[in-house]
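[1] coords below, sequence missing:
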């Protein structure tokens, strides 16, 4: 890679880590959206694997109820793995314009939902059939776009979990999604050794960004920052969806 690409890579992972440091989530979404503006999505997804895995494992094991959450959500996690492995075939095979359009659409749908923030509740008796459907849907979207927030995040928010349980459940979902995406990329020969080293390097700026974000969080309104972040995702999504029409 030339110097300008290195600069973009470092800046993007610092920015993505900063968002996660302030809001507690968003690193893969921001990184995938920004990387997708100047490189093929399979390459962007491969670079994202280790930074996403490291930060999400930290989030996963800092919570109090991993065993309980796993027993409750294992059907969803199974669906995520199956859906991601199936969807990743499309990420590799579809043309760059279509993949950019789908990524942009996913970003806009997620940001629009998060801005509106409807109050949803899922009764526990419905989890047995909703969990695998939600997991498979999330997995397919992950496999096609590299973004794993929809519909997993709204679904987990609707389960009436405590704040700590929700953070840990998100960490579980994101960790499984990351591992499944890495597996899908590997199965389709889209995860190369040089990408692994770049992905490992990207952990450093991501952690730097997280540290900066955690310091910013105590000085500004997280709600205001989150709104600005979501509006930025919408603009980024618009740019990605319009790109096939403009270029």
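    Cool, the structure landed. All figures in this text were calculated on a predicted structure; none of them were measured in a lab. Residues are numbered from 1 along each chain as shown.
[2] only C-alpha atoms for contact and neighbour calcs from this point on.
    Fine.
[3] now residue 84. Nearest residue, chain neighbours left out?
    Counting by Cα to Cα, 6 or more residues apart in numbering, residue 84 lies nearest to residue 139, which is 3.9 Å off, once chain neighbours are set aside.
[4] residue 16 is in contact with residue 206, correct?
    Yes. In this structure residue 206 lies within contact range of residue 16 using Cα atoms under 8 Å: 6.6 Å.
[5] buried stuff in stretch 74-81?
    74-81 (16 or more other Cα atoms under 10 Å).
[6] do stretch 90-102 as well
    Buried residues in stretch 90-102, counting neighbours by 16+ other Cα under 10 Å, are found at 91-92, 96-97, 99-102.
[7] name the nearest residue to the spatially most central residue of the chain, sequence neighbours excluded.
    The centroid of the chain falls nearest to residue 28 when counting by Cα atoms, centre = their mean (3.8 Å). Closest residue to residue 28 apart from its sequence neighbours, by Cα to Cα, 6+ apart: residue 52 at 6.1 Å.
[8] comparison target below:
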């Protein structure tokens, strides 16, 4: 508990409140639409702290909520058999990229995070649903995996281009939710390994990340309650607009 208290005392009251509010919001978004916790967390925390510090805080909330997401649906074995080349390249790309590139690039990393968020928002708002033919999965999946891994290693954002690719596979709703959970879990574990290797993920960061799980879970429960009462399509539109505005701000301000 001393390590936990010391970490948040060092952050200060304002940043500690930001962390709690961020994970409530990130959990709420994930509870409504099934994704977005790392994206929201990295975007909001990136306004006030280094991406490597923000990434360390999201490790436990992202891992446990994604494991919960991938555990239900009944399609895990089939999805692993179908997606393992992409998942392997996500893991390798994220792990190698975190060790090689890291998140210590200063302004360019912040701008990279902003660009990734803006690209994600624009694709969600304006691009039609793409369709990948089965014969292209053998090469397109690994390509998307390694690109996703490298972007994750530099920005902590897991979604580009893995999410559009998974949405283009023609999976049903349950399969897609499970596939997203599987992809995000692999990305998070690889990111954690890279941060650990670079010394950016120690006992104090893990303790602080464990505490961040509480607001994240509360936000998820609120999001699941809210999902029954509003249009998911409307919420997605508002979410993408917010992510686009946040990404543009980070891209311009750096």
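    Arrived safely. These numbers come from a predicted model, not from an experiment.
[9] quick one on the thing from earlier: now for the buried residues of stretch 90-102 of the first structure: which two are most distant?
    Largest separation among the buried residues of stretch 90-102 of the first structure by Cα to Cα: 92 and 101, giving 14.6 Å.
[10] counterpart of the residue nearest to residue 28 of the first structure in the second structure?
    Using TM-score structural alignment, the partner of residue 52 of the first structure in the second structure is residue 62.
[11] in the second structure, what residue corresponds to residue 190 of the first structure?
    In the second structure, the residue matched to residue 190 of the first structure (TM-score structural alignment) is residue 200.
[12] distance of its match from residue 191 of the second structure?
    Note on residue 200 of the second structure: its distance to residue 191 of the second structure, by Cα to Cα, to the nearest Å, is 11 Å.
[13] who has more neighbours, the two?
    Each of residue 200 of the second structure and residue 191 has its neighbours counted (other Cα atoms under 10 Å); residue 191 has more, 32 against 18.
[14] wait, that one sits on residue 99?
    No. If you go by Cα under 8 Å, residue 191 of the second structure and residue 99 don't touch, sitting 9.3 Å apart.
[15] picking that back up, how far apart are the helix or strand where the match of residue 52 of the first structure lies and its match in the first structure?
    When elements are assigned from DSSP states H and E, residue 62 of the second structure belongs to helix 51-71. Mean deviation of helix 51-71 of the second structure relative to the first structure after superposition (mean Cα distance after the TM-score superposition for the first structure): 0.5 Å.
[16] for that helix, buried residues please.
    Buried residues in helix 51-71 of the second structure, counted by 16+ other Cα under 10 Å: 51-63, 65-67, 69-70.
[17] mind giving me the packing neighbours of that helix?
    When contacts are defined as 3 or more Cα pairs under 8 Å, 6 or more residues apart in numbering; DSSP states H and E, helix 51-71 of the second structure sits against helix 37-45, helix 173-197, helix 203-227.
[18] identify all contacting residues around the last one.
    So the one you mean is helix 203-227 of the second structure. The contact list for helix 203-227 of the second structure (Cα atoms under 8 Å, 6 or more residues apart in numbering) reads 3-4, 7-8, 19-21, 23-33, 56-61, 65.
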